[in-house]
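In: quick one, what's the 3D model for this:
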Amino acid sequence: MPYVNIRITREGASPEQKAELIGGVTELLQRVLGKNPATTVVTIDEVDTDNWGIGGLPVLDYRAAQAASGPKR
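Out: Here you go, the predicted structure:
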C-alpha cells in the first residue's frame, strides 16, 4: 500500500487542483510501479508560507530574491 505525502504552501490550491494531484500521483504509481490504485493513499498538507523556508530564507523572501535576480539561464 503506497503512501504519498505532498506538501505545498497554503496559497489557494483549489479542490480541483488537489484532486488532479491525487489522481495523477495515483496513476503514476500504477503505471510505473504496478501499484493498486485502490490501496494507494495520497495526502496533501498545506503549510503557511511563514513556516516554509528555502535556502535559509522564508519562502516569500526567497521568491522575491529570485525574482530580483532575473530569469534563470
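In: from here on, just use CA atoms for contacts and neighbour counts.
Out: Will do.
In: who touches stretch 46-62?
Out: Arg7, Ile8, Thr9, Arg10, Glu11 (Cα atoms under 8 Å, 6 or more residues apart in numbering).
In: which of the three states applies to the second one?
Out: For Ile8, the secondary structure call by DSSP: H, G, I helix; E, B strand; the rest coil comes out as strand.
In: does it touch Asp45 like I think?
Out: Yes - Ile8 lies in contact with Asp45 (Cα atoms under 8 Å); the separation is 6.4 Å.
In: this one as well, want them side by side:
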Amino acid sequence: MPMVTVQVTREGTEPGADHVTAEQKAAIYRGMSQVLFDVLGKPPEWTWVVFQEVELENWGWGGMPVADYRKVLAEKSG
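Out: Predicted coordinates for the structure are as follows:
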C-alpha cells in the first residue's frame, strides 16, 4: 500500500488566495494515485495521499528562509 506525502508552502496559486483550494488538492490526490498506478501498477484504492500545507516561514532553501531566497533569485534575474 503506497503512501505519498505532498508538502507545499501555505500560499495560494492565484492573487488573493492564501492556501491551496479543495479542488486543487483533489486534483493532486487523483494525479498522485494515477502516477503510482501508471508506474507501479498500484490501484488507486490502495494509495494514501497526505497533503500538508506548511507556513512559508517554516521552509528554508539555499541556507535561508524561502522568502529571503526568493528575493535573492529575483535580484539575480532582474
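In: care to give me the TM-score?
Out: The TM-score (TM-score structural alignment, normalised by the length of structure 1) is 0.91; 71 aligned residues with a Cα RMSD of 1.1 Å.
In: show me the contacts for the equivalent of Tyr29 of structure 2 over in structure 1.
Out: Mapped onto structure 1 by TM-score structural alignment, Tyr29 of structure 2 lines up with Ile22. By Cα under 8 Å, 6+ apart, the contact set of Ile22 of structure 1 is Val42, Thr43.
In: how about the helices in structure 1?
Out: Shown for structure 1, the helices assigned by DSSP state H span residues 15-33, 59-68.
In: just tell me the aligned range of the shortest one in structure 2.
Out: Aligning helix 59-68 of structure 1 against structure 2 (TM-score structural alignment) gives residues 66-75.
In: could you pull up the residues touching Pro2 of structure 1?
Out: Contacts of Pro2 of structure 1 by Cα under 8 Å, 6+ apart are Lys35, Thr39, Thr40, Val41.
In: to which residue of structure 2 is the second one aligned?
Out: The criterion is TM-score structural alignment: under it, Thr39 of structure 1 has Trp46 as its aligned partner in structure 2.
In: quick one: Ala27 of structure 2 from Met3 of structure 2, how far?
Out: To Met3 of structure 2, Ala27 of structure 2 is 16 Å away according to Cα to Cα, to the nearest Å.
In: buried stuff in stretch 31-42 of structure 2?
Out: Met32, Ser33, Gln34, Leu36, Phe37, Lys42 (16 or more other Cα atoms under 10 Å).
In: quick revisit: as a markdown table, the helices of structure 1 with distance to Gly53 of structure 1 would be great.
Out: A markdown table is the format used below for the helices of structure 1 (distance: least, Cα to Cα, whole Å):
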| stretch | distance to Gly53 of structure 1 |
| --- | --- |
| helix 15-33 | 22 |
| helix 59-68 | 5 |
